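K.L.:
build me a model:
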Amino acid sequence: MRSANYGKISLCIAVVLLMATASLAEPYRSIHMGARPLGMGGAFTAVANDQNAIDYNPAGLSRARSFGLGIVNPMVEVSEDSYDLYKDFDDIDQDDTAEVTELLRKYVGENNHVKVAADLYTGFRIGNAGVMVAGVGRGYADMAIRNPTYPELHLTSDVDYGGQVGVGYELPMVPGLSLGIGVKALNRKSIDEVYTAVDIADDNFEDTLEDDQKDGSDASFDLGMIWSRDIEGVTRVSLGLAGINIKEMDFGEARDQKSQYNAGVAFEQTFFGFTLTEAFDYHDITDNLAEDDSTEKKLHMGAELKFPWVLALRGGLSQGYYTAGATVDFKMLRFDVATYGEEVGVYAGQKEDRRYVAQVSMGWSW
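P.N.:
Next comes the predicted model:
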């Protein structure tokens, strides 16, 4: 077996891709989704009251209470079968075309996804404004294997790094109305290729991966609005609108990032120290993120129950699939977990890619 461990590592990373089988469509490619919103079914446009606001709706940055700092925030997201695929690949002779072929054939029709993120951020409040500055480091890969007779690995991956800044401002003359703007500048490295077993078993496969990687950089901006009002002193209702990547991000030879427009509504009640939030979102109003126009794939709804101390529980529906999540927050150390189903078919309910998310955060709460 050759000593090119880099080749093995590269394929294991490449083992993170999903363009689906012949009857499948590429999943929606939002630029980033946090663990807390994912547990709530992705319904966060009108909620947006923590560090995730900079990605979902910058108007929510106006809800910052004081000072927030994220020093270490590693986040890992994997598909249900990703570990099995990794182990199977590790057990075969990667130089043997026949063994690689059998491995690919075993996973024909299955979808695998891996994502790693490690953003740093600081946020603070000045008068009616909440400000957040973040350093971005995120990478994902998706894999699908087609054609059981002559298996082909369809690999797509993006690695983004750069910076973001966002400001949310609560208008004093219009009670409950907040507006926000975010600006991001990113560099992207992408792979979007098809590889056969012969390609993967070749001694120079790691060089092929490097040659197929495309680079680019661009900047864009986001706009958001949240309007909130108390009803009978019992429920706080919030309406949210957000435009993400209003200037479509053109990364040159790397994969572009489309514009996205989302709308949402949220309801919040507080009782005996508990806070209950229910939310509903409709994403990609203008049909930019995917070739299909399935309405069900754009629907997101969820709820969150925050306990008086430490714990928060979440659940919801995203694209027709259940989501769940939880947070254990010790102020300077927080653990987030979530699971959700990503639709990789052309309509909701056709083909689920079940994913699991875990994040550890060190710093001060938002």
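K.L.:
okay, CA-based contacts and neighbour counts for the rest of this
P.N.:
Will do.
K.L.:
all helices for the stretch 101-250 of the chain, in order.
P.N.:
197-201, 205-212 (DSSP state H, counting those that start in this stretch).
K.L.:
need the winner for burial among those helices.
P.N.:
helix 197-201 (a mean of 20; mean count of other CA atoms under 10 Å).
K.L.:
helices and strands around that one, which ones?
P.N.:
helix 97-106 (3 or more CA pairs under 8 Å, 6 or more residues apart in numbering; DSSP states H and E).
K.L.:
can you pull the buried residues of the helix it packs on?
P.N.:
Residues of helix 97-106 classed as buried: 97, 99-101, 103-105 (neighbour count, 16 or more other CA atoms under 10 Å).
K.L.:
out of those residues, the closest to R355 would be?
P.N.:
Ranked by distance to R355 (CA to CA), the buried residues of helix 97-106 are led by L104 at 20.6 Å.
K.L.:
picking that back up, pick the one among the buried residues of helix 97-106 closest to G176.
P.N.:
Distances from G176 to the buried residues of helix 97-106, taken by CA to CA, are shortest for L104, at 54.6 Å.
K.L.:
could you pull up the residues touching the residue nearest to the closest one when sequence neighbours are not counted?
P.N.:
Sequence neighbours aside, P151 is the residue nearest to L104 in space, at 6.0 Å (criterion: CA to CA, 6 or more residues apart in numbering). By CA atoms under 8 Å, 6 or more residues apart in numbering, P151 lies in contact with 101, 104-105, 108, 145, 196-197.
K.L.:
for the comparison step, fold the sequence that follows:
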Amino acid sequence: MVLFSTSAMAQSLTEFARNARSLGMGGVYIPFVSGADAVFYNPAALSKVEGLDIKLAEIGVSLNSLSKEDIDELQNFDPNDPNTYNSLYGKRVWLQATAKAAVAVGNFAVGYLQDAEVSLELHNPTYPQFETYFRHDTGYYLGFALPIGPGTHLGMAAKKLNRWGGVMQELSLTDVSNASTIDDIGSRFDDKGQGYGIDLALATTIDLPLLKPTVALVWQDVGNTAFTKTEGDDSPPHITQNLSLGAGVTLDLPGIDLSVGGEVRHLLEPDIETGKKFHLGAEVSLPVIDLRAGFSQGYFSYGAGVNLFILHIDAVSYTEELGAYPGQTSDNRYMVSVGVDLSFDADFKFTDNQGKRRKLKQRR
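P.N.:
Coordinates of the predicted model:
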């Protein structure tokens, strides 16, 4: 949920750089994020870093659900033969890839982000066109958290963003057939820009013996993040500010954690249908395996993760609503991610990954 798309892709609330843990929990994350990852989602949570946390890398790939028949039809597509594309109308191809790295020391963190999204859909049988979307973002983050009361912290992240694309393009079959290389298609997405944004966050955690309830308010891209043109004819579209309220509670027991929470996002946008703003989720964390389930935009999601010392592998199945309200136009999607984290407590002893920060001996 780092960046909010303002593209013309229906009314999809696709949010950039979400990870598999969040998606598996129905999109819930800001009450539970910790470690260096907090610089991207909730900078107030940097207060949870007691020593040194290094996210060496986290790479995730998401794609929507296509049947074997759909894939075969795409492979047989010939723009010069109408018989090969009649069955492709309304078949949407979508792909997103994200890579992150970050370092947090105490209440301060720096982060680096790469996020790309591509979609393609053939429509308009009278005059066939591919509705094509491409966006690539590179982000540099600097964040910190300050205590302002018992268990309460204020966080801020400043970011520099370089964006390429971000606007829907209509490509005719002639445009596709005349393209000799992929660069010929890519040349239609020449608009690039640079922008600077601010994220603010406020979080309160009550540290009880077993339960740890947290309430967080995160305001991303305060006042909208605009881009100044660096290449092309126009600057990329701005990123609309996103105010989110999240609450969650974690039951911390020897060898197992249970987390349950919810979020309401896009609170500053009354035009978005209310049902698309709500997210609920839960996670059960065992010594090696994490199990997740959630409810987002009217659809269920589920996922799992495997923690192998500093390595974590996560997978999720979820649904994105592309229409104006839940249940109108669903798009089933899958994501797989692999990450490597190194975490040390204040005494420079290893803790586990995935933000739970329990000592390794407790997970045996």
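K.L.:
identify the residue of structure 2 aligned to the residue nearest to L104 of structure 1.
P.N.:
Counting by TM-score structural alignment, P151 of structure 1 corresponds to P128 in structure 2.
K.L.:
tell me the spacing between its match and A104 of structure 2.
P.N.:
Per CA to CA, to the nearest Å, P128 of structure 2 is found 50 Å from A104 of structure 2.
K.L.:
flag every buried residue along stretch 188-196 of structure 2.
P.N.:
Result for stretch 188-196 of structure 2 [16+ other CA under 10 Å]: buried residues 189-196.
K.L.:
work out for me the element the residue lying closest to Y85 of structure 2 once chain neighbours are set aside sits within.
P.N.:
Residue nearest to Y85 of structure 2 in three dimensions, not counting chain neighbours: F77, with 5.9 Å by CA to CA, 6+ apart. Assigned by DSSP states H and E, F77 of structure 2 falls within no helix or strand.
K.L.:
F77 of structure 2: neighbouring residues, count only.
P.N.:
By other CA atoms under 10 Å, the residues close to F77 of structure 2 number 17.
K.L.:
what's the match for S228 of structure 1 in structure 2?
P.N.:
S228 of structure 1 maps onto T205 in structure 2, by TM-score structural alignment.
K.L.:
show me what contacts that match?
P.N.:
151-152, 212-215.
K.L.:
if we can go back for a sec, still contacting in structure 2, which of the contacts of P151 of structure 1?
P.N.:
Retained in structure 2 by both residues aligned by TM-score structural alignment, their matches' CA atoms under 8 Å are the following of those: 145, 196-197.
K.L.:
ok, so of the residues you listed, who is nearest A266 of structure 1?
P.N.:
Of these, the one sitting nearest to A266 of structure 1 (CA to CA) turns out to be I145, at 39.6 Å.
K.L.:
look up how far D222 of structure 1 lies from the closest one.
P.N.:
I145 of structure 1 is 35 Å from D222 of structure 1, by CA to CA.
K.L.:
so the residue nearest to Y85 of structure 2 touches Y89, yeah?
P.N.:
No. In this structure F77 of structure 2 lies outside contact range of Y89 using CA atoms under 8 Å: 11.8 Å.
K.L.:
what do we get in structure 1 for K48 of structure 2?
P.N.:
Here K48 of structure 2 is matched to R63 in structure 1, going by TM-score structural alignment.
K.L.:
repeat for K276 of structure 2
P.N.:
Structural alignment (TM-score structural alignment) places K276 of structure 2 against K297 in structure 1.
K.L.:
can I assume its match sits in a helix?
P.N.:
Yes. Assessed with DSSP: H, G, I helix; E, B strand; the rest coil, K297 of structure 1 lies in a helix.
K.L.:
distance of the residue lying closest to it once chain neighbours are set aside from E77 of structure 1?
P.N.:
Nearest residue to K297 of structure 1 in three dimensions, chain neighbours excluded: Q319, at 4.3 Å (CA to CA, 6+ apart). To E77 of structure 1, Q319 of structure 1 is 18 Å away according to CA to CA.
K.L.:
swap in L155 of structure 1?
P.N.:
Counting by CA to CA, the gap from L155 of structure 1 to E77 of structure 1 is 17 Å.
K.L.:
the two: which is more packed in?
P.N.:
L155 (25 against 20).
K.L.:
got a list of what that one touches?
P.N.:
L155 of structure 1 touches 14-19, 141-144, 191-195, counting by CA under 8 Å, 6+ apart.
K.L.:
try S285 of structure 2
P.N.:
By CA under 8 Å, 6+ apart, the neighbours of S285 of structure 2 are 256-258, 291.
K.L.:
that one matches what in structure 1?
P.N.:
Per TM-score structural alignment, S285 of structure 2 is aligned with K306.
K.L.:
T230 of structure 2 touches G193, doesn't it?
P.N.:
Yes. With contact defined as CA under 8 Å, T230 of structure 2 counts as touching G193 (4.9 Å).
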